[in-house]
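In: What follows is a predicted structure for the sequence shown.
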Amino acid sequence: MTVKQTDGVKIVTIGGGSSYTPELMEGLINRYDQVPVREIWLVDIEEGKEKLEIVGEMARRMWNASGHDVQVHLTLDRREALKDADFVTTQFRVGLLAARIKDERIPLSYGMAGQETNGAGGIFKALRTIPVILDIVEDMKELCPDAWLVNFTNPSGMVTEAVMKYGHWDKVAGLCNVPVIAMMSEPEAIGKTPEDLTYRFAGLNHFHWHRVWDETGREVTRDLIEAFERLGRTPGMPANIFDVPFYREQLDLMGMIPCGYHRYYYRQQEMLEHMLEEAQSQAGTRAEQVKQTEDELFELYKDPNLDHKPEQLARRGGAHYSDAACETIASLYADKNTHIVLTTRNNGAIPDLPEDVAVEVSTLVGKDGPKVIPF
């Protein structure tokens, strides 16, 4: 499973026409000294061709502005792109945003939470997505058997587990920006910087918990819980989750900080009422809000003078995506041994779950892949 060192790195992004792609390009540009990219292939399907061309031209402008000699290729032919790839990133949405709108509205019509990764909506998306990711894995076995698959396609936990269990592909890392947001935004609540604190995560994708220690080794999890109550909010909540406060007594009893998505269970009624209210309002469901944001982003991306990631991308809900995806690639390639929260094989990190299931946990990532840190 060791990463192959080359004269230059070939990266393939499936779902390359995504509005997230400029953030991915920014992350790779910022880490060029660690990952000397030679070529990037952005892959999409016929229905995504127009967006692929718009975002592809912007990606080329970003690399030209960086001063690095990197070729950006655009294609609808996945197999052409995958040949001899070093890293494959996946960020596609089967059925496009129109399918996500159904994932949200169909459960809501039955009085159930409609959400793209949790509950019924997440199951809908998994059933559409897993057959496609398994086809991609079969192509990789033939065309780039040494490549790492870095998956950001939701529902990331289920998709990553399918790759490992049914695709029989071990060189996979499932990613999420939620732990990154927590580690970057929470420390300020107790007068610390991210460098001052040590985080440990365990659970499933979008359903993890974490504990935190300061630079002296003292656990400060409860200090953070108290600070959140004092602030009346959870710092760095993802843009797509309504910030209903967790019950303080529950947090005290757990002694852990739950991921924002646990609100769909711990505060189910309030979250459902909010989603129903939004769905019936002019704003529409979260998917409909995202569609409007994406339309605005692609208008920006058409600007021939735009050669950097626009600030509006943060409203898309994927802030710090590049920090997760690109740091994983850099850590694998440059053997950095970095602490990264990934969906990976349990291997005893959570002892009451089977060894071979996918869990989202703290890992140390180097050239031989992620090594889980037991919780």
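Out: Happy to help now that I have it.

In: drop to CA atoms for contacts and neighbour counts, all remaining ones
Out: OK.

In: And the helices in the stretch 101-250 of the chain?
Out: 119-143, 156-165, 178-185, 221-231, 248-254 (DSSP state H, counting those that start in this stretch).

In: Out of those helices, which is the most enclosed?
Out: helix 156-165 (a mean of 24; mean count of other CA atoms under 10 Å).

In: Counting by contacts, list what that helix packs against.
Out: Counting by 3 or more CA pairs under 8 Å, 6 or more residues apart in numbering; DSSP states H and E, the packing neighbours recorded for helix 156-165 are helix 119-143, strand 172-174, strand 338-345, strand 358-366.

In: could you give the angle of the first one to helix 156-165?
Out: Per axes from the mean of the first three to the mean of the last three CA atoms, to 10 degrees, the angle that helix 119-143 makes with helix 156-165 is 40 degrees.

In: Show me what helix 119-143 is packed up against.
Out: So helix 119-143, by 3+ CA pairs under 8 Å, 6+ apart, packs with helix 78-82, helix 96-109, helix 156-165.

In: Residue 122 against residue 115, yeah?
Out: Yes. Counting by CA atoms under 8 Å, residue 115 is a contact partner of residue 122 at 6.4 Å.

In: so residue 315 makes contact with residue 293?
Out: Yes. At 7.3 Å, residue 315 and residue 293 qualify as touching, with contact defined as CA under 8 Å.

In: Leaving out sequence neighbours, find the closest residue to residue 320.
Out: residue 177 (5.9 Å; CA to CA, 6 or more residues apart in numbering).

In: In this structure, which residue sits furthest out from the middle?
Out: Centroid-distance maximum for the chain: residue 216 at 30.9 Å, with CA atoms, centre = their mean.

In: mind checking how far stretch 61-68 is from the chain centre?
Out: In terms of CA atoms, centre = their mean, to the nearest Å, the gap separating the centre of stretch 61-68 from the centre of its chain is 25 Å.

In: Then stretch 19-28?
Out: That offset, for stretch 19-28, works out to 12 Å (CA atoms, centre = their mean).

In: Buried residues, that stretch. List them.
Out: 19, 20, 21, 22, 23, 24, 25, 26, 27, 28 (16 or more other CA atoms under 10 Å).

In: Those residues in helices, which ones?
Out: Secondary structure from DSSP state H places 21, 22, 23, 24, 25, 26, 27, 28 of the buried residues of stretch 19-28 in helices.

In: Against that first model, consider the following:
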Amino acid sequence: MKLAVVGGGSTYTPELIDGFARLRDTLPVEELVLVDPAAERLELVGGLARRIFARQGHGGRIVTTSDLDAGIDGADAVLLQLRVGGQAAREQDETWPLECGCVGQETTGAGGLAKALRTVPVVLDIAERVRRTNPGAWIIDFTNPVGIVTRALLEAGHKAVGLCNVAIGFQRKFAGLLGIAPVDVHLDHVGLNHLTWETGVRLGGPEGEDILPKLLAVHGEAVATDLRLPRHVLDRLGVVPSYYLRYYYAHDEVVREQRTKPSRAAEVAAMERELLKMYGDPELAEKPALLGKRGGAYYSEAAVDLAASLLGGGAGSPYQVVNTYNKGTLPFLPDDAVIEVQAAVGSSGATPLPVPSVDPLYAGLMANVTAYEDLALQAALHGGRERVFRALLAHPLVGQYAYADALTDQLIAHNREHLAWT
């Protein structure tokens, strides 16, 4: 089995490598190719990756290359984890929206739209080259904004599934609070990427007992603290929202915080510099503890599980939270909307499990953001100032024409080098 990781020079990659090494019985990788144009970073990450495999006794071969076509040739699956524009572009995404009093965030709001506009054309080009070189390969997208990018891939006819680590993070957190194995925790996870709610926590599987009310009664304070939301909000909702919902539920509070502290991009950039120094140490043969603060926790385990299920053999979990077409699962959304829910995953792809009726409190916001994502994708595919403006006006974190106008100009000014139509 051969896998290729596009964006393999990312400081995330040792997390992925560690998962491949530990879970080699689930996903027996014989060749892993790390593809990245940043040769210096790739050399550091590739060296550590080989040492991790050796330390854990994995016999697979790790190859590094800046040649995309060579890297993806013959791959059974291609994982996408790229960041167009790097941390410098992320820093901009998180700062210029604040000038209009809007949240600065790299995956949602105005910053998230900027990321989508930069990213979708690049991902589609990569996917087309995968299709020409190796049409049978699965594409697993971890590149944000995952929902919009996955929809772009699916609409272009690619064999693609989107992946996020929010659900597996909740699964691990809840299992720890309950003192049970993660495999025994099944989430009723519903929504769009970075706009999700845990509406049930079941023991053993989709038909198991829902213990969410008990979980909140006993551990609600701990869960609320993690989400940085008041405990009474969880009690009133009766569900557990993704931490990304804080941008909606406490928008003005978040903006005040962002205006008075360094951006997350600045923090991550500093962390990456330190991580790359560590990766250059020839004695280091495991992922460093600092990587846990970088983000992407449990990404490797989710990726291994998904790839194992898509590539056959039955080693992956039967149900996994993924991003895929709605196809009637949520009747208040179009069939071609990309949703993030539990799905049965196999060699033919992902089939969403049935979802009970969704409270209008969440359904309305999902519908609003789905409409924005549709407009965002049109802007990413076809360009044009008016398309950017319409997407921003539709986003519930913007929503006012004066803000949308000003943010459109800011977005274009800060991203001109990445937008072919400007």
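Out: Right, received. Where do you want to start? Fair warning: this is a prediction, and the values are worked out from it, not measured in the lab.

In: Generate a markdown table for the helices and strands packed on helix 119-143 of structure 1, with distance to residue 229 of structure 1 as supplementary columns.
Out: A markdown table is the format used below for these (distance: least, CA to CA, whole Å):
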| stretch | distance to residue 229 of structure 1 |
| --- | --- |
| helix 78-82 | 48 |
| helix 96-109 | 30 |
| helix 156-165 | 30 |
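
In: now for the ones you listed, which one comes closest to residue 190 of structure 1?
Out: Residue 190 of structure 1 lies closest, by CA to CA, to one member of these: helix 156-165, at 30.9 Å.

In: Show residues contacting that closest one.
Out: Helix 156-165 of structure 1 is contacted by residues 126, 129-130, 133-134, 137, 151, 153, 169-170, 172-176, 204-205, 343-345, 356-360 when judged by CA atoms under 8 Å, 6 or more residues apart in numbering.

In: Start from the N-terminal end of the stretch 151-300 of structure 2 and give the strands.
Out: 160-162, 185-192, 195-203, 240-241 (DSSP state E, counting those that start in this stretch).

In: quick one, which of those strands is packed in tightest?
Out: strand 160-162 (a mean of 29).

In: roughly how far is it from the heart of the chain?
Out: Counting by CA atoms, centre = their mean, strand 160-162 of structure 2 comes out at 11 Å from the chain centroid.

In: Next: stretch 45-54 of structure 1.
Out: Centre to centre, stretch against its chain (CA atoms, centre = their mean), the figure for stretch 45-54 of structure 1 is 22 Å.

In: buried sites along it?
Out: For stretch 45-54 of structure 1, using 16+ other CA under 10 Å, the buried residues are 45, 48, 49, 51, 52, 53, 54.

In: Enumerate every residue touching the residue lying closest to the first one once chain neighbours are set aside.
Out: So the one you mean is residue 45 of structure 1. Excluding the flanking residues, the one nearest residue 45 of structure 1 by CA to CA, 6+ apart is residue 76, at 5.4 Å. Shown in contact with residue 76 of structure 1 (CA under 8 Å, 6+ apart): 43, 44, 45, 46, 49.

In: gap between residue 249 of structure 2 and residue 259 of structure 2?
Out: From residue 249 of structure 2 across to residue 259 of structure 2, the span is 18 Å (CA to CA, to the nearest Å).

In: My error: substitute residue 96 of structure 2 in the last question.
Out: In terms of CA to CA, residue 96 of structure 2 sits 11 Å off from residue 259 of structure 2.

In: So the two - more neighbours on which side?
Out: Legend: neighbour count by other CA atoms under 10 Å for residue 96 of structure 2 and residue 259, higher for residue 96 (20 against 15).

In: and the more buried one, what pairs with it in structure 1?
Out: The equivalent of residue 96 of structure 2 in structure 1 is residue 106 (alignment by TM-score structural alignment).

In: Do I have it right that that match meets residue 114?
Out: Yes. If you go by CA under 8 Å, residue 106 of structure 1 and residue 114 touch, sitting 7.2 Å apart.

In: and for those two, which residues touch both?
Out: By CA under 8 Å, 6+ apart, the residues touching both residue 106 of structure 1 and residue 114 are residue 121.

In: quick one: contacts for the match of residue 96 of structure 2?
Out: 114, 121.

In: One more: residue 32 of structure 2?
Out: 2, 3, 4, 5, 60, 61, 62, 63.

In: sec struct for it, please.
Out: strand (DSSP: H, G, I helix; E, B strand; the rest coil).

In: Quick one: map it onto structure 1.
Out: So, by TM-score structural alignment, residue 32 of structure 2 is matched to residue 40.

In: Next one: that match relative to residue 76 of structure 1, how far apart?
Out: 14 Å.

In: Next: residue 114 of structure 1.
Out: In terms of CA to CA, residue 114 of structure 1 sits 31 Å off from residue 76 of structure 1.

In: How about residue 268 of structure 1?
Out: From residue 268 of structure 1 to residue 76 of structure 1 the distance is 41 Å (CA to CA).

In: Map residue 358 of structure 1 across to structure 2 for me.
Out: Aligned partner of residue 358 of structure 1 by TM-score structural alignment: residue 338.

In: how about the nearest residue to its match, chain neighbours excluded?
Out: Counting by CA to CA, 6+ apart, the residue nearest residue 338 of structure 2 is residue 325, at 4.5 Å.

In: burial of the one you found, as a residue count?
Out: Using other CA under 10 Å: residue 325 of structure 2 sits among 23 other residues.

In: Can you give me the neighbour number for the aligned partner of residue 228 of structure 2 in structure 1?
Out: Aligning on TM-score structural alignment places residue 228 of structure 2 opposite residue 244 in structure 1. A count of neighbours around residue 244 of structure 1, defined by other CA under 10 Å, yields 18.

In: Contact partners for the residue nearest to residue 320 of structure 1?
Out: 318, 319, 320, 321, 323, 324.
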